[in-house]
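**Q** no sequence on this one, just coordinates:
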């Protein structure tokens, strides 16, 4: 079974690398210090500070392992090679919702860096999949859990 690659923009890679470094160099030491402090309180069988610190340590180590796996599988999108003729991963697309007459912009990214609050949608999401491969002027119907959205593609940029 081959591992599925994880698509990242250069900005997404930097964000993951920064989080990874912070967890390894700062958070790991903080949690180890809390464990050491809790051990000093004595009896570990009824030591809630120790239990909390050990749980936090497990969470930090799990996140570090997840980030390492992401970095190992990462394929960086070369933004200079992205065609602006069609919607692709790494492009920002301005669309008009034809039902509500609203204009919105989405950046299409790999699932690892999707952040709907920052208008970064995954290429694997219904809207991301529906926009991929279309060009300016196209009207696309996209199936979403609530029904169908109809977008007109107004602009594609980096």
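**A** Structure's in. What do you need? These numbers were taken from a predicted model, which means no experiment stands behind them.

**Q** from here on, contacts and neighbour counts on C-alpha atoms
**A** OK.

**Q** got a list of what the closest residue to residue 38 other than its chain neighbours touches?
**A** Distances taken as C-alpha to C-alpha, 6 or more residues apart in numbering place residue 50 nearest to residue 38, at 4.9 Å, with adjacent residues excluded. With contacts defined as C-alpha atoms under 8 Å, 6 or more residues apart in numbering, residue 50 is in contact with 34-35, 38-39, 44.

**Q** Show me which of those are buried.
**A** The neighbour count (16 or more other C-alpha atoms under 10 Å) marks 34-35, 38 as buried among these.

**Q** still on that earlier bit, out of the contacts of residue 50, who's nearest residue 87?
**A** Proximity of those to residue 87 (C-alpha to C-alpha) peaks at residue 34, which lies at 48.3 Å.

**Q** Any buried residues in the lengthiest strand in the chain, and which?
**A** Criterion DSSP state E: the longest strand present in the chain is strand 147-157. Under the neighbour-count criterion of 16+ other C-alpha under 10 Å, strand 147-157 has 149-157 buried.

**Q** now these in a markdown table, with distance to residue 64?
**A** Putting the buried residues of strand 147-157 into a markdown table (distance: C-alpha to C-alpha, whole Å) gives the following:
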| residue | distance to residue 64 |
| --- | --- |
| 149 | 38 |
| 150 | 40 |
| 151 | 39 |
| 152 | 41 |
| 153 | 39 |
| 154 | 40 |
| 155 | 38 |
| 156 | 35 |
| 157 | 33 |
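
**Q** Show only the entries of the buried ones among the contacts of residue 50 found in helices.
**A** Mapping the buried ones among the contacts of residue 50 onto helices (DSSP state H) picks out 34-35, 38.

**Q** next up, a second structure to put side by side with the first:
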């Protein structure tokens, strides 16, 4: 299986979620199952069914996170030496050529992407159009509303 790029921050969030699932959520659901079992007949016990379903979800998520962490290639944007090129982890300031609006995005892994935090996935159309370009270059992005052009104002590694 190939390595999946993830920033240091993204890897830490994955580790924190895994730790919480193992140390808080898993013991809580085990206690809930024990409590539900103590109520007697399991065949018509909705609490038991709900707790078992929750346990299945938690165990599945733990397995998923362990897989993601083991396949992660952690990249620290501060240590990049890309000579001003747009690469994974870079923070890119763009100007929409049509509207003149400027926006700043960080190119991150799929699991870290969050538009509200201005973090876009490496596999998004905008990020794919930006990769390899320098400040001053024009990136053409095929968006659902048609072709959009962005001028790269600045590339930082923070």
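**A** Yes, it's here. These figures come from a predicted structure and were not determined experimentally.

**Q** so which of the ones in helices among the buried ones among the contacts of residue 50 of the first structure comes closest to residue 127 of the first structure?
**A** When those are ranked by distance to residue 127 of the first structure (C-alpha to C-alpha), residue 34 comes first, at 44.0 Å.

**Q** Going by the alignment, the closest one corresponds to which residue in the second structure?
**A** Correspondence of residue 34 of the first structure to the second structure, assessed by TM-score structural alignment: residue 32.

**Q** ok, its match to residue 72 of the second structure distance?
**A** Remark: distance between residue 32 of the second structure and residue 72 of the second structure (C-alpha to C-alpha, to the nearest Å) = 33 Å.

**Q** would residue 143 of the first structure count as being in a strand?
**A** Yes - under DSSP: H, G, I helix; E, B strand; the rest coil, residue 143 of the first structure sits within a strand.

**Q** Touching, it and residue 129? I think so.
**A** No - contact criterion C-alpha atoms under 8 Å: residue 143 of the first structure and residue 129 do not qualify, at 10.0 Å.

**Q** higher neighbour count, the two?
**A** Comparing residue 143 of the first structure with residue 129 by other C-alpha atoms under 10 Å, the one with more neighbours is residue 129, at 18 against 14.

**Q** Could you say which helix or strand holds the more buried one?
**A** Per DSSP states H and E: residue 129 of the first structure is located in helix 126-131.

**Q** Just give me the mean distance for that helix relative to the second structure.
**A** Helix 126-131 of the first structure, aligned to the second structure and superposed, deviates on average by 0.8 Å (mean C-alpha distance after the TM-score superposition for the first structure).

**Q** re earlier: what helix or strand is the residue nearest to residue 38 of the first structure located in?
**A** Taking DSSP H and E as the definition, residue 50 of the first structure sits inside helix 48-73.

**Q** and for that helix, what span of the second structure is it aligned with?
**A** Here helix 48-73 of the first structure aligns to the second structure at residues 46-71, judged by TM-score structural alignment.

**Q** measure residue 151 of the first structure to residue 52 of the first structure for me?
**A** 48 Å.

**Q** about what we covered before: mind telling me the two of the buried residues of strand 147-157 of the first structure farthest from one another?
**A** Using C-alpha to C-alpha, the buried residues of strand 147-157 of the first structure span at most 21.8 Å, a distance reached by 149 and 157.

**Q** for the buried ones among the contacts of residue 50 of the first structure, which one is nearest residue 83 of the first structure?
**A** Residue 83 of the first structure has its nearest neighbour among those in residue 34, at 50.5 Å by C-alpha to C-alpha.

**Q** what residues are up against the closest one?
**A** For residue 34 of the first structure, the contact set (C-alpha under 8 Å, 6+ apart) comprises 50, 53.

**Q** distance of residue 133 of the first structure from residue 63 of the first structure?
**A** Taking C-alpha to C-alpha, one finds residue 133 of the first structure at 34 Å from residue 63 of the first structure.

**Q** Compare those two (neighbour count), which wins?
**A** residue 63 (15 against 11).

**Q** Now do the contacts for that one.
**A** If you count contacts by C-alpha under 8 Å, 6+ apart, residue 63 of the first structure has none.

**Q** same deal with residue 138 of the first structure?
**A** Contacts of residue 138 of the first structure (C-alpha under 8 Å, 6+ apart): 152-153.
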